[in-house]
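*Asks:* predicted model and sequence below, questions to follow.
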Amino acid sequence: MKKTPILLAEDDVDYGSILKQYLEVHNYQVTWAKNGQEALEIFQQARKIPFAISVLDVMMPKLDGFQLAEKIIDIIPEMPFVFLTARKLKEDKIKGLKLGADDYIVKPFDADILVLRLNNILRRTQNRNPIKEPSKIKIGSYLLDTENYQLLRKENVQKITEKEAALISYLFQHKNKLLKREEILNAIWKNDDFFSGRSMDVFISRIRKHFKKDPSICIESTRGIGLTFRIEEKSKK
């Protein structure tokens, strides 16, 4: 069976060694970097054969996990990644979610749990429905480019992630209709658990900011039910 390539960025030698061995036993091909800068250089060299997922320790020298994640997203926006941390600060979790993390795991943890979560993330990301044609969708005064992961308005080009593109596309397909939260979560995250729900809230907040320059577009929240992607059609004279 072909092994799944994974980037592990962990500066604790003992911890990293144990994780590497355990992941390799569970059919992962592990490339282990011992600081953030080394991990970034490895990732840049592997662009033609990208990793399936990245596991990033938050507290690392040279580049911390958050800084590394931002640079990885710039290279491959759709790359799934997980943060590992010994810190339980709410602010760290929120920061990780805002960056688009697929999970945030607090040390110490059972290695079996990490493997299960990685398997679940890869199952969701590899089996998700691809965004279908057209690759460019007119949304108010914006143009969504689902092929290049861009949101364009006049001369402004906003880079977005693959998940943002999928979420915007899904909301637009159901514009002016109240969608239940679990519908959106199961369609885009393939899961409606608590973590996915919090992740979706962060993505919705980001998408609202992306569309803020067009007053005809808004995302309305209906407490306890879901969301409506509202677009006011311009009247034709």
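*Replies:* Received it, and whenever you're ready, just let me know what you need.
*Asks:* C-alpha only now, for contacts and for neighbours.
*Replies:* OK.
*Asks:* these two touch, right, residue 100 and residue 200?
*Replies:* No - under the criterion of Cα atoms under 8 Å, residue 100 makes no contact with residue 200, lying 9.3 Å away.
*Asks:* which residue packs closest to the residue nearest the centre of the chain, ignoring adjacent ones?
*Replies:* Nearest to the mean C-alpha position of the chain, by Cα atoms, centre = their mean, lies residue 100 at 3.7 Å. Nearest residue to residue 100 in three dimensions, chain neighbours excluded: residue 199, at 7.2 Å (Cα to Cα, 6 or more residues apart in numbering).
*Asks:* mind listing what the one you found touches?
*Replies:* Contact analysis of residue 199 by Cα atoms under 8 Å, 6 or more residues apart in numbering lists 97, 98, 100, 101, 102.
*Asks:* ok, it to residue 172 distance?
*Replies:* When Cα to Cα, to the nearest Å is the yardstick, residue 199 and residue 172 sit 19 Å from each other.
*Asks:* ok, now residue 41?
*Replies:* 38 Å.
*Asks:* name the residue in those two with the higher neighbour count.
*Replies:* Between residue 41 and residue 172, residue 172 has the larger neighbour count (other Cα atoms under 10 Å), namely 18 against 11.
*Asks:* put this next to the first one:
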Amino acid sequence: MNAATRADLRRPDGTPVRALVVDDEPTLAELLSMALRYEGWDVRSAGDGLGAVKQGREFRPDVVVLDVMLPDIDGFEVLRRLRADSPDVPVLFLTARDAVEDRVAGITAGGDDYVTKPFSLEEVVARLRGLLRRAAVATAVRGDATLTVGDLTLDEDSHEVARAGAPVELTATEFELLRFLMRNPRRVLSKAQILDRVWNYDFGGQSNIVELYISYLRKKIDAGRAPMIHTVRGAGYVLKPAAG
């Protein structure tokens, strides 16, 4: 989705949308969670049905991504229990089988939509945004699109970036990289995660492109100042407020 034209979705009280991701494949659950955090949403995940029900009761999500096949109770039973507490929560089913009976079962059970594995992260995000709008649990807002980490600010609408009030000029790719880092402050992001979200797999494992653009950002963000962008050896990169 075009970063310059995308409107954030927020709850009516202005807080981030809450999403619950339920899948027993840890890598897939993490990719989905990262994609939704990139949207600015508050995300929790569960790897089995009972954990999902517990998270649903504690977290009160606005939308749920729910795998049909889980190791304990199936997604249909999870949906039934979630709806007992939150009758109107929108649910997007994930199914590994593109069979008519699965789709019918999911919708009959009360699911609002479904996608079949394998799917694109962009498709899932688009479907969820549609469900939220239809359920009127979130509204599109502009004018509240500023990310702030320490003395670093980034306006997602105007694409203006400043460090301690001083403007920082970035290219489009540098902006997207910084935005991803700022949406995940204090979180170590691997090169693979950065490639996935900023370059959309186009560079197929060429992690040196990440190192190159991190160096570009450091020259513009950290030059002459206390550093905010840090390398975690063997793990990736993290952005956090400058010390001191």
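*Replies:* Done, it's in. Keep in mind it's a predicted model, so treat the numbers as computed, not measured.
*Asks:* what about the strands in structure 1?
*Replies:* Listed in chain order, the strands of structure 1 (DSSP state E) span 4-9, 28-33, 53-57, 81-85, 103-106, 136-139, 142-145, 150-153, 156-159, 178-180, 217-222, 226-231.
*Asks:* for residue 64 of structure 1, find the nearest of those strands.
*Replies:* Of all the strands of structure 1, it is strand 53-57 that lies closest to residue 64 of structure 1, at 7.6 Å by Cα to Cα.
*Asks:* just to revisit the earlier point, so what corresponds to the residue nearest to the centre of structure 1 in structure 2?
*Replies:* By TM-score structural alignment, residue 100 of structure 1 lines up with residue 110 in structure 2.
*Asks:* alignment lookup: residue 32 of structure 2 to structure 1.
*Replies:* When structure 1 is aligned by TM-score structural alignment, residue 32 of structure 2 is paired with residue 19.
*Asks:* now the helices: where do they sit in structure 2?
*Replies:* 26-38, 49-59, 75-85, 100-108, 121-135, 172-183, 191-194, 208-221 (DSSP state H).
*Asks:* list the buried residues of the fourth one.
*Replies:* Just to be clear, that refers to helix 100-108 of structure 2. Going by neighbour count (16 or more other Cα atoms under 10 Å), the buried part of helix 100-108 of structure 2 is 102, 103, 106, 107.
*Asks:* next one: the fifth one
*Replies:* Within helix 121-135 of structure 2, the residues that qualify as buried are 121, 124, 125, 127, 128, 129, 131, 132, counting by 16+ other Cα under 10 Å.
*Asks:* would a markdown table of these with distance to residue 20 of structure 2 be doable?
*Replies:* Below are the buried residues of helix 121-135 of structure 2 laid out as a markdown table (distance: Cα to Cα, whole Å):
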| residue | distance to residue 20 of structure 2 |
| --- | --- |
| 121 | 15 |
| 124 | 13 |
| 125 | 13 |
| 127 | 14 |
| 128 | 11 |
| 129 | 14 |
| 131 | 14 |
| 132 | 13 |
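*Asks:* and of those, the nearest to residue 231 of structure 2?
*Replies:* Among those, residue 121 lies closest to residue 231 of structure 2 (Cα to Cα), at 26.7 Å.
*Asks:* so how far is residue 59 of structure 1 from the aligned partner of the closest one in structure 1?
*Replies:* With TM-score structural alignment as the criterion, the equivalent of residue 121 of structure 2 in structure 1 is residue 111. The gap separating residue 111 of structure 1 from residue 59 of structure 1 is 19 Å, by Cα to Cα.
*Asks:* got it, and residue 157 of structure 1?
*Replies:* The gap separating residue 157 of structure 1 from residue 59 of structure 1 is 32 Å, by Cα to Cα.
*Asks:* and the two? which has more neighbours close in?
*Replies:* In this view residue 157 of structure 1 and residue 59 are compared by other Cα under 10 Å, and residue 59 has more residues nearby, 20 against 12.
*Asks:* so what's the residue count around residue 136 of structure 1?
*Replies:* Counted with other Cα under 10 Å, residue 136 of structure 1 comes out at 17.
*Asks:* err, residue 67 of structure 1, not the other one
*Replies:* If you count neighbours by other Cα under 10 Å, residue 67 of structure 1 ends up with 16.
*Asks:* what does it correspond to in structure 2?
*Replies:* By TM-score structural alignment, residue 67 of structure 1 lines up with residue 77.
*Asks:* can you tell me how far that match sits from residue 231 of structure 2?
*Replies:* According to Cα to Cα, residue 77 of structure 2 and residue 231 of structure 2 sit 43 Å apart.
*Asks:* do the same with residue 18 of structure 2
*Replies:* In this view, residue 18 of structure 2 and residue 231 of structure 2 are 30 Å apart by Cα to Cα.
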